[in-house]
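> sequence first, predicted model second:
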Amino acid sequence: MSRYVALGSSMAAGPGIGPRAPGSPRAAGRSARNYPHLVADALGLDLVDVTYSGATTAHVLTESQRGVPPQIRALDGSESLVTVTIGGNDAGYVPMLFAAGLPRLLRAVPVLGGRLRELLDPSARYVALAEVGAALIEVGREIRRRAPKATVLFVDYLTLVPATGDAPPLRPADLALGRHIAETLRQLTADAAQATGCGLVRAADASREHHAWSAHPWTTRFGFPVPGRPAPLHPNADGMRAVADLVIAEVSR
């Protein structure tokens, strides 16, 4: 059976989409119905899923996360497929949107308020985004080096917010910043795939009409986590199925 390694953050792990992947760390938020599992089941692949909620490009490449080795170490060179969804946490994408949904008065609370204001500061987000492109290219290069025989696919982020209009409780200025981060991540991921000879699964484009505030969402709206439900501002089960179908179509081309 061909080996498939899935790398990435919560957008690949699928926190809150039951059931939890057997044997996975609870903190990883790794679902047995995330897109890597659905792809592996459909294609008959031997899956090694090391996706982990909160992961950054550094956690893929060099840094331990909650005692777990860097994700890249899961590669042994025998892989036929590698997917990676990463970069959003480097830019503070979902944390920024979550901060935007919280009551404004929390921004005055000591310590917490400073973190919220930093997440919502466009200048701080632009600085963070400026470093993501090079990090994504390094991810692509290192995967290609360690898995030279594999099909390597960058899978970008499902669309969370509408391109126009409102998305309560998010305010217009915060929505505009969220849209900018999302579009920049989409472009940087595409650029990294091209620069490193990797494939690209365009989940962002495919999901523009399925944002969290749409009639048929593939992602969830702002809210507080509820056990047994998909995490706020993350893929739902329909979104994971849609991304899996996109990956399968790309692999099968």
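Received, thanks.

> from now on I want contacts and neighbour counts done on CA atoms only, so please keep to that.
Fine.

> for the closest residue to R202 other than its chain neighbours, give me its contacts.
If the residues on either side of it in the chain are set aside, R202 comes closest to D156, at 5.9 Å by CA to CA, 6 or more residues apart in numbering. Neighbouring residues of D156 by CA atoms under 8 Å, 6 or more residues apart in numbering: T85, I86, L185, R186, T189, L200, V201, R202, A203, A204.

> in addition, the following structure is provided for comparison:
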Amino acid sequence: MKRYVALGSSMAAGPGIAPRATGSPVLAMRSARNYAHLTAARLGLDLVDVTFSGATTAHILSERQHGAPPQIEALDGSEAVVTVTIGGNDVGYVPLLSVAALPGLLRRMTPVGDLFDPEARNAALAAVHDSLIRVGTAIRARAPRARVLFVDYLTLLPPADTASPPLPAELFALGHHIADGLERATAAAAAETGCEVVRAGAASRDHHPWSRDPWTTKPSWIVLPLPGRGPAPLHPNAAGMRAVADLVVAAQ
């Protein structure tokens, strides 16, 4: 059976999509129905899923996360397939949208540091481009025989020209800028490191949280998933994970 290793953050882990992956750390919030598990079942792959909610590129490459080793250590060179979804936490993507969606007074009372500063977000995007290249390079070095697929982020916002955006106009625009920049950085890193890209963002343009057939969830005051309450806010739902699995399977 061919070995498949899944790396990434909560967008790959699937927080709140029941059931939790057997034996997985509670803080990883890793679903047994995330796109990696669904892909492995359909293709008959031997899955090693080390996705972990809250992960950054540093947690892929070098830093432990809540006691878990850097995710790249799961690679042993025998892999046939590696997927990775990462980078959003490096640029504050979901935190920015989460705070932006709060009612005005509460939003103004919430400490955000430089989260809403366009210059700081641009600097973060420039840095994540370099970090994603390091991720691709490191994966290729440790899994030289594998097909390495960067899977970018599902769409979390309505189109930029939406007449009545669900967030304040300037933060709606900034959110789109971050999403577009992260998507471009992911594609560029894949191209520059001999990897491939699965364009989940492009495939989900009409499946944003406010659409009739959403693949991701709306923002909420409750950021973390609660037992029995379903997927985490601003994260893939079960339909979204199935859709991403379809894209990954089609790429094989």
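Ah, there it is. This structure is a prediction, so every number in the text was calculated from the model and none was measured.

> overlay the chains and give the TM-score.
Remark: TM-score between the superposed chains equals 0.95 [TM-score structural alignment, normalised by the length of structure 2]; 246 aligned residues with a CA RMSD of 1.2 Å.

> which residue lines up with the residue nearest to R202 of structure 1 in structure 2?
Per TM-score structural alignment, the equivalent position to D156 of structure 1 in structure 2 is D152.

> circling back: of the contacts of D156 of structure 1, which is the most crowded?
Most neighbours among the contacts of D156 of structure 1, by other CA atoms under 10 Å: I86, with 31 neighbours.

> and that residue? What does it align with in structure 2?
Using TM-score structural alignment, the partner of I86 of structure 1 in structure 2 is I86.

> pretty sure that match sits against A55.
Yes. I86 of structure 2 lies in contact with A55 (CA atoms under 8 Å); the separation is 7.4 Å.

> joint contacts of these two?
G8, S9.

> picking that back up, show me what contacts the match of I86 of structure 1?
G8, S9, M11, A55, T56, T57, L132, D152.

> how much space between the last one and G175 of structure 2?
Spelled out, that is D152 of structure 2. Distance, D152 of structure 2 to G175 of structure 2, by CA to CA, to the nearest Å: 16 Å.

> residues near A169 of structure 2, how many?
13.

> nearest residue to the aligned partner of it in structure 1 other than its sequence neighbours?
Using TM-score structural alignment to pair residues, one finds that A169 of structure 2 aligns to P172 in structure 1. Take P172 of structure 1 and drop its neighbours on the chain: the residue closest to it by CA to CA, 6+ apart is D166, 7.2 Å away.

> just give me the neighbour total for that neighbour.
13.

> same deal with A141 of structure 2?
The local packing of A141 of structure 2 (other CA under 10 Å) involves 12 other residues.

> re earlier: in strands only, show me the contacts of D156 of structure 1.
Judged by DSSP state E, the subset of the contacts of D156 of structure 1 located in strands is T85, L200, V201.

> do a quick rundown of the helices in the stretch 101-250 of structure 1.
112-119, 122-146, 172-196, 203-206, 237-251 (DSSP state H, counting those that start in this stretch).

> run the angle between the first one and helix 122-146 for me.
This points to helix 112-119 of structure 1. Calculated by axes from the mean of the first three to the mean of the last three CA atoms, to 10 degrees, helix 112-119 of structure 1 forms an angle of 70 degrees with helix 122-146.

> and the last one, by the same measure?
Helix 237-251 of structure 1 runs at 40 degrees relative to helix 122-146, counting by the same axes, to 10 degrees.

> tell me the spacing between the residue nearest to R202 of structure 1 and A13 of structure 1.
Counting by CA to CA - D156 of structure 1 and A13 of structure 1 are separated by 13 Å.

> got the contact list for A138 of structure 2?
By CA under 8 Å, 6+ apart, the residues touching A138 of structure 2 are L61, I72.

> can you check L234 of structure 2 too?
L234 of structure 2 makes contacts with V94, S98, L156, P209, T216, T217, K218, P219, as judged by CA under 8 Å, 6+ apart.

> change it to 10 Å
By CA atoms under 10 Å, 6 or more residues apart in numbering, the contact set of L234 of structure 2 is 11, 93-95, 97-98, 154-157, 208-209, 215-220, 223.

> nearest residue to it other than its sequence neighbours?
T217 (4.8 Å).

> what does the one you found align to in structure 1?
Counting by TM-score structural alignment, T217 of structure 2 corresponds to T220 in structure 1.

> burial count for G230 of structure 2?
15.

> now do the nearest residue to it once chain neighbours are set aside against A32 of structure 2, distance only.
The shortest distance from G230 of structure 2 to any non-neighbouring residue, by CA to CA, 6+ apart, is to G16 (5.1 Å). Here G16 of structure 2 is placed at a distance of 10 Å from A32 of structure 2 (CA to CA).

> more neighbours: which of these two?
Taking neighbours as other CA under 10 Å, G16 of structure 2 and A32 compare with G16 leading, 25 against 19.

> the more buried one: which element?
Using DSSP states H and E, G16 of structure 2 sits in no helix or strand.
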